[in-house]
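K.L.:
turn this into a structure:
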Amino acid sequence: MRIVVLGGRGAWPSADQGCAGYLVEHRGFRLLIDPGYATLQPLLTRLPASAVDAVYVSHGHPDHCADLQPLLRVRALADRPAPALPVYAPIGSLDPLLAIDEPGLVDTAYHLHGFTPGDDFDVGPFSLRTWSLPHWVPSAGARISAGGTVLAYTGDTGPGPALVDVARDADLLIADATYVDEIPDRHVGFLSSAAEVGRYASAARTRAVLLTHLWPGTDPDAAVTAAQQAYEGPVAVARSGVVVDLPAGQQGLP
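P.N.:
Next comes the predicted model:
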C-alpha cells in the first residue's frame, strides 16, 4: 500500500500546501481520501483526473471535500468524459457541495454511495471499517485494509474511546492533531491535540503515526514532540509530497 500526502493543513490552505488529502494506492487501484481545499493541483501533478478510481470522504466540512467538485468538473467536461466516479461519504454530507454548480453539469461524473458512520464496506481492493467519531457534523474514522496492511484514518475528531479501536495495531495512523496540547474551549470535544494522539496511539500499539490537520501556525516540531511524550514509535507531520510505502508488517514513514 502506498500513501501520497496531497495536503495536511486544517481549516484553510496555507501558501505552501493544501488541506487534508491523501491518495492511497494498492495493486493499481487509486483511492482518494478527503480531497480538501487545494489538493486537486498536487493530485494532477501525479496522475490525470480520470485515473482516480474512487473517493472516500470522512465528513462534509470543506477542508475535507471542497476539491471533489473541481475533480468532478474535470472528469465531466473532458473531451472524453471519465466513467462515473464512485464517491463514499456520510449520508447527506456532500449535498451542499454537489449543489453549487449549474444543474446537471456534473451529475454523470459521480455515483454517490452514502453510508452511516459505523458501516463497513469494500472499495476496490480495500476493506473499510468505519466508526462514528465526535465532531460538529457526522464524521467517520476508518480502518482501510488491503494485502495485510492497515491504514487508520481519523478524519476530524474529538477524544473518545473508539479512537483506540480505529488505531489498534495499524501499520500507519493518520490522526487529527489540530493543536499541540491545549485545545481552546470552543474546540474542546470536537478536535484533537498531538499529545492526545500520542496517548491513544500508544494504547493501540500503532506502528507509526502521521499527524495531520495542524491548525495554520501550529509548530509541527512541537506537535511531534508532544505526541512522542506518550508514544515511542515513529511520528511525522503530514506534508504535501510525502510518500509512505507500507509493505505488510513494516514501518514506512520517511
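K.L.:
please count neighbours and contacts with C-alpha atoms only from this point.
P.N.:
Fine.
K.L.:
in the stretch 51-200 of the chain, which spans are helices?
P.N.:
Remark: helices assigned in the stretch 51-200 of the chain by DSSP state H, counting those that start in this stretch are 68-77, 95-98, 162-167, 194-204.
K.L.:
could you list every residue that touches Asp122?
P.N.:
Going by Cα atoms under 8 Å, 6 or more residues apart in numbering, Asp122 touches Leu128.
K.L.:
ditto for Tyr56
P.N.:
Leu31, Leu32, Ile33, Asp34, Val87, Tyr88, Ala89.
K.L.:
here's the other one to compare against:
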Amino acid sequence: MRLVVVGCAGSFPSPESAASSYLLQAEDADGRTWNLLMDLGNGALGPLQTHLDPSCLDAVAISHTHADHVADIPVLGVMLRYAPTGCPRTQPLPMYGPDGLAERLSQLTGHDPATDTGGQVALGTWREGEPVTVGPFTIEPIAVEHPVPAFGLRVTGPSSVRPGESVTLSYTGDTDECPGLDRLAADADLLLCEAAYLEGTPHTPRGIHLTGARAGRAAVRGRSRSLVLTHLVAWNDPAATLAEAVAEYDGPVQVARPGLTVEL
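P.N.:
Model prediction:
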C-alpha cells in the first residue's frame, strides 16, 4: 500500500497546495492496482490528474462535508460525465461519506441536473462498526470530534514493502482529541494526522482541530509507527508544527507536501 499526498492545505488551498486529498494505492493478489481516494477538497482535482486518470478511481472515501474536503467532488462528477475516459465505467463510482453528503453535493452544484453527481457516483453512508471493502482495502470509519459529523478512516491493506503482510494507515480527517482519535492511532503503521493549530495561539479553540503537540501525543498513546502531519493552515509555520510534534513523539515524523509518496 502506498500513500500519495494530492493536497494537504487546511481550510483553503494555499499557493503551494490544494486542500485535503489523499490517494491510496495497493495491488491485489492478481497484480491489479486499486485506487482509493480519501477526500477531494478545493483545487485537488487538478493535481490528482498528475497521478492517475480520475476515471480509474475505484472508490472515494469522504471524511466530512466541509468544502476543503469535498468541494471538488462536483467537478469530478462533471469530468466523469463529459470527459474522454481512460477507464470506461459500467457502474457509478462508489463514494462513501457521512449522513448529509448527498445534500451537501447538491448544494455545491446548485441542484443543477447538468452538473450534479447523479448517475456518476453511488453514495454510501458510513456506519460505525461496519467496515467497507474496496478491492484489497478494508476501510473502518471511526467517528471523531468536529463541528459537523466527521469520521477518521482506518484503512488496512497489503504491504508494498513486506510481501505477504498487512499494514494499516489511519487518516484522522478533521478532529480534536477524542476517543475516536485514539482508536485510529492504535497500532497504526502510519498515522496521517491533521495538525491545523499551534499550541498557545489565539486560534486554538477546542473541539475542532489538533495541534502538532496533540498529534504527537496521539501517536505516542497509540504506539503509531510513523506520523505524517497534514491539513496545515496558511497562517501557521509548518516548522513550528513539526517542532511541536517531535517534542512529544520520537518516531518518524514528516510534514505532508503535495506529491509526497510513502510506501507502507
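K.L.:
what would you report as the TM-score here?
P.N.:
The TM-score (TM-score structural alignment, normalised by the length of the first structure) is 0.91; 246 aligned residues with a Cα RMSD of 1.7 Å.
K.L.:
contacts only, for the spatially most central residue of the second structure.
P.N.:
For the second structure, the residue nearest the mean C-alpha position is Met38 (3.8 Å; Cα atoms, centre = their mean). Contacts here follow Cα under 8 Å, 6+ apart; on that basis Met38 of the second structure touches Ser21, Tyr22, Leu23, Leu24, Val60, Ala61, Ile62, Ser63.
K.L.:
now, among those residues, which is nearest to His51 of the second structure?
P.N.:
Set against His51 of the second structure, the nearest of the contacts of Met38 of the second structure by Cα to Cα is Leu23 (8.7 Å).
K.L.:
and that closest one, helix, strand or coil?
P.N.:
Following DSSP: H, G, I helix; E, B strand; the rest coil, we place Leu23 of the second structure in the strand state.
K.L.:
leaving out chain neighbours, which residue sits closest to it?
P.N.:
Distances taken as Cα to Cα, 6 or more residues apart in numbering place Leu37 nearest to Leu23 of the second structure, at 4.6 Å, with adjacent residues excluded.
K.L.:
map that neighbour onto the first structure.
P.N.:
Aligned by TM-score structural alignment, Leu37 of the second structure pairs with Leu32 of the first structure.
K.L.:
can you tell me the closest non-neighbouring residue to the aligned residue in the second structure for Ser145 of the first structure?
P.N.:
Under the alignment (TM-score structural alignment), Ser145 of the first structure maps onto Thr156 of the second structure. Sequence neighbours aside, Thr168 is the residue nearest to Thr156 of the second structure in space, at 4.3 Å (criterion: Cα to Cα, 6+ apart).
K.L.:
burial count for the one you found?
P.N.:
Residues near Thr168 of the second structure, counting by other Cα atoms under 10 Å, number 25.
K.L.:
how close does it sit to Gly119 of the second structure?
P.N.:
32 Å (Cα to Cα, to the nearest Å).
K.L.:
verify the contact between Leu94 of the first structure and His64 for me.
P.N.:
No - counting by Cα atoms under 8 Å, Leu94 of the first structure does not reach His64; the two are 10.6 Å apart.
K.L.:
okay, those two: which has more neighbours?
P.N.:
More neighbours surround His64 than the other of Leu94 of the first structure and His64, with 27 against 23 (other Cα under 10 Å).
K.L.:
which residue in the second structure aligns with the more buried one?
P.N.:
Using TM-score structural alignment, the partner of His64 of the first structure in the second structure is His69.
K.L.:
if we can go back for a sec, biggest separation within the contacts of Met38 of the second structure, which pair?
P.N.:
It's Leu24 and Ser63 that sit farthest apart of these, by Cα to Cα, at 14.5 Å.
K.L.:
does the residue nearest to Thr156 of the second structure touch Ala188 like I think?
P.N.:
Yes - if you go by Cα under 8 Å, Thr168 of the second structure and Ala188 touch, sitting 5.4 Å apart.
K.L.:
what do we get in the second structure for Val242 of the first structure?
P.N.:
Match for Val242 of the first structure (TM-score structural alignment): Leu260.
K.L.:
now do Gly158 of the first structure
P.N.:
Aligned partner of Gly158 of the first structure by TM-score structural alignment: Asp176.
K.L.:
count the neighbours of that match for me.
P.N.:
23.
K.L.:
any idea how far it lies from Thr109 of the second structure?
P.N.:
30 Å.
K.L.:
still on that earlier bit, list the contacts of the match of Val242 of the first structure.
P.N.:
Taking Cα under 8 Å, 6+ apart as the test, what Leu260 of the second structure contacts is Leu3, Val4, Val5.
K.L.:
again, but for Gly119 of the second structure
P.N.:
Per Cα under 8 Å, 6+ apart, neighbours of Gly119 of the second structure: Pro92.
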